[in-house]
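**Q** build me a model from this:
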Amino acid sequence: MSVDDGAPVRLPSFRGRRNLREEITETLRGAVISGEMKPGVVYSAPSLAEQFGVSPTPVREALLELANQGLVEVVRNKGFRVTALSPEELDEITELRALIEPPTIRRITENGVSAKAIKQLRPLAAGIEKAAERRDFIAHVTIDLQFHLALLELAGNARLLETVRSLRTSSRIYGLRLLPAGEALFNSSHEHAELLDLIEAGDADGAEALMRRHISHVRGIWSEGSLSDESS
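**A** The predicted structure is shown next:
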């Protein structure tokens, strides 16, 4: 079992920020999903709090929330261990997402989306690309989650939305940090803007096909070789 030795995770400072616990929870969730916080490693709330520039209390509360979601587990008197997912578990998550999200995107496109809704989603799509350009993986994962949930919310099905939220937050993109600087991450990130273009044009076939291809990246370039690389 690895224990956090105080080596910094790439975390932002939250000094003077509002909604502190929510922001810390969101950031730590992104750090786990992106692999910035490594599977099997035990992290202490005081150590993470020092990097955030805040007291340990909101960090501990955030970690307990992530423990309830299964992203970390409590290690008595030591901290919180990041849980790992096997390739089989990632396959199961990807399969379920592929069954739900592409046909939902088709239905949303067929029903039509207002220009106002598309306009509100554009900054999130742009934010994903900007995060990819600067290789800010925590921001990339966090904004990506916001984008897809906001888009799927247009289907008007609260249970579907919570199911997808659970699947996406349970997933891991272990290979994200291993991608070389270049086109692979950026091209995938640009698919969000392309998806909005297809939805705006009313191209249900194209939107569904792009969503299916986009999901395949979770078990493609972003996660291949992940567990062996992380444990080496």
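
**Q** every contact and neighbour count from this point should use C-alpha atoms.
**A** Noted.

**Q** what does stretch 130-147 contact?
**A** Here stretch 130-147 makes contact (Cα atoms under 8 Å, 6 or more residues apart in numbering) with 26-27, 29-31, 33-34, 36, 121, 124-125, 127-129, 165, 168, 176-177, 181, 185-186, 189.

**Q** ditto for stretch 163-181
**A** 29, 32-36, 69-71, 85, 90, 93, 96-97, 100-101, 135, 137, 145, 149, 185, 218, 221-227, 230.

**Q** just the strands in this structure please.
**A** 2-3, 41-43, 72-75, 79-82 (DSSP state E).

**Q** would you map the helices across this structure?
**A** Secondary structure of the chain (DSSP state H): helices located at 20-34, 45-52, 56-68, 87-111, 115-133, 137-152, 158-170, 183-201, 204-216, 226-231.

**Q** and this one, so I can compare the two:
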Amino acid sequence: MADLRQRNLIVVQERLRDQVADILRAAISSGELLPGTVHSAPTLAAGLGVSATPVRDAMLTLAREGMVEPVRNKGFRITELSDRDLDDYLQLRELIEVPTIGRVTRLAPEADLESLRPVAQEIVDAARRHDLTGYLDADRRFHLGLLGLAGNTHLVEVVGDLRKRSRLLGLADQDRSGRLMSSAEEHLELLDLMLAGDAAGAEDLMRRHLGDVRTLRDPHPGP
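**A** Here you go, the predicted structure:
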């Protein structure tokens, strides 16, 4: 019985670590935690209302993903993402996601595509509420869910990692300018194109949608 309780405790701790990691990823991506700033696990834990241990474990997970780096005796620094790194990550995503969206359009059952409509609507609703954390969570579930319909779990894992590394920096600026809502509505438009069997149109929209991630770096893009 003691061993069982110990295993249950480990599972609970792992779940809390993963939840904290998701919150911190969203805070970094939205700009709440700025690149270059240093944060200690106890301070973050106090803000989240949890102990320092799951926060420290979560930050070590983010360090492996390249989002933070340990600073001796101080905590963790939010890493800078260069324009070159972002372009490289997005190029990889485009090479993978655009043709995969076309293949899913041609092969996925209509019911499977329709099952993602509530998630696409969650993205729009979160943008309307200015809920950046909710937006990021729903956006991740929608895109990885679509790619999952291709039946390749390794592909989904690779894109999931690239999404973490590319980050949606500048999301808050997009929200303030109103451009976030346009990006959110593209998810519903993408589903409609796929349900209509328009593989070429879906691929083109996916390509433009990934381009939007690049413009998030510039709150005042040109016409």
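
**Q** quick TM-score on the pair, please.
**A** Overlay of the two chains. TM-score (TM-score structural alignment, normalised by the length of the second structure): 0.87; 209 aligned residues with a Cα RMSD of 2.1 Å.

**Q** so which bit of the first structure is stretch 145-159 of the second structure matched to?
**A** Under TM-score structural alignment, stretch 145-159 of the second structure corresponds to residues 150-164 of the first structure.

**Q** can you give me the end-to-end span of that stretch?
**A** 11 Å (Cα to Cα, to the nearest Å).

**Q** now that stretch: buried residues?
**A** For stretch 150-164 of the first structure, burial by neighbour count (16 or more other Cα atoms under 10 Å) applies to A150, L151, L152, L154, A155, L160, L161, V164.

**Q** can you tell me which residues contact the fifth one?
**A** Contacts for A155 of the first structure (Cα under 8 Å, 6+ apart) come out as T104, R107, I108.

**Q** could you dump the residues you listed into TSV and include distance to P58 of the first structure and neighbour count?
**A** Shown next, in TSV, are these (distance: Cα to Cα, whole Å; neighbours: other Cα atoms under 10 Å):
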residue	distance to P58 of the first structure	neighbour count
T104	36	20
R107	40	16
I108	38	22
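
**Q** for A201 of the first structure, state which of the residues you listed is nearest.
**A** Of all the contacts of A155 of the first structure, I108 has the smallest distance to A201 of the first structure: 12.1 Å, by Cα to Cα.

**Q** for that closest one, which non-adjacent residue is spatially closest?
**A** Spatial nearest neighbour of I108 of the first structure, chain neighbours left out: A155 (5.8 Å); criterion: Cα to Cα, 6 or more residues apart in numbering.

**Q** just the buried positions in stretch 61-73 of the first structure, please.
**A** E61, A62, L63, L64, L66, A67, L71, V72, E73.

**Q** translate the first one into the numbering of the second structure.
**A** Meaning E61 of the first structure. Checking TM-score structural alignment: E61 of the first structure goes with D57.

**Q** can you count the residues close to the residue nearest to its match when sequence neighbours are not counted?
**A** Nearest residue to D57 of the second structure in three dimensions, chain neighbours excluded: R17, at 6.3 Å (Cα to Cα, 6+ apart). By other Cα atoms under 10 Å, the residues close to R17 of the second structure number 20.

**Q** counterpart of R17 of the second structure over in the first structure?
**A** So, by TM-score structural alignment, R17 of the second structure is matched to R21.

**Q** so which residue is dead centre in the first structure?
**A** The C-alpha lying nearest the average C-alpha coordinate of the first structure belongs to V141 (Cα atoms, centre = their mean; 3.5 Å).

**Q** trace that one over to the second structure, please.
**A** Aligned partner of V141 of the first structure by TM-score structural alignment: L136.

**Q** ok, the match of R17 of the second structure - contacts?
**A** R21 of the first structure sits next to P58, V59, E61, A62 when contact means Cα under 8 Å, 6+ apart.

**Q** and if you look at A209 of the first structure?
**A** Applying Cα under 8 Å, 6+ apart, the residues near A209 of the first structure are P102.

**Q** from A21 of the second structure, how far out is the aligned partner of it in the second structure?
**A** Aligned by TM-score structural alignment, A209 of the first structure pairs with D204 of the second structure. Separation of D204 of the second structure from A21 of the second structure (Cα to Cα): 33 Å.

**Q** just T100 of the second structure next, same as before
**A** Distance, T100 of the second structure to A21 of the second structure, using Cα to Cα: 28 Å.

**Q** same question, E122 of the second structure
**A** 21 Å.

**Q** just L190 of the second structure next, same as before
**A** L190 of the second structure sits 29 Å away from A21 of the second structure, going by Cα to Cα.

**Q** ok so, going back, which one of the contacts of A155 of the first structure sits closest to S2 of the first structure?
**A** T104 (41.0 Å).

**Q** with that, I have no additional questions.
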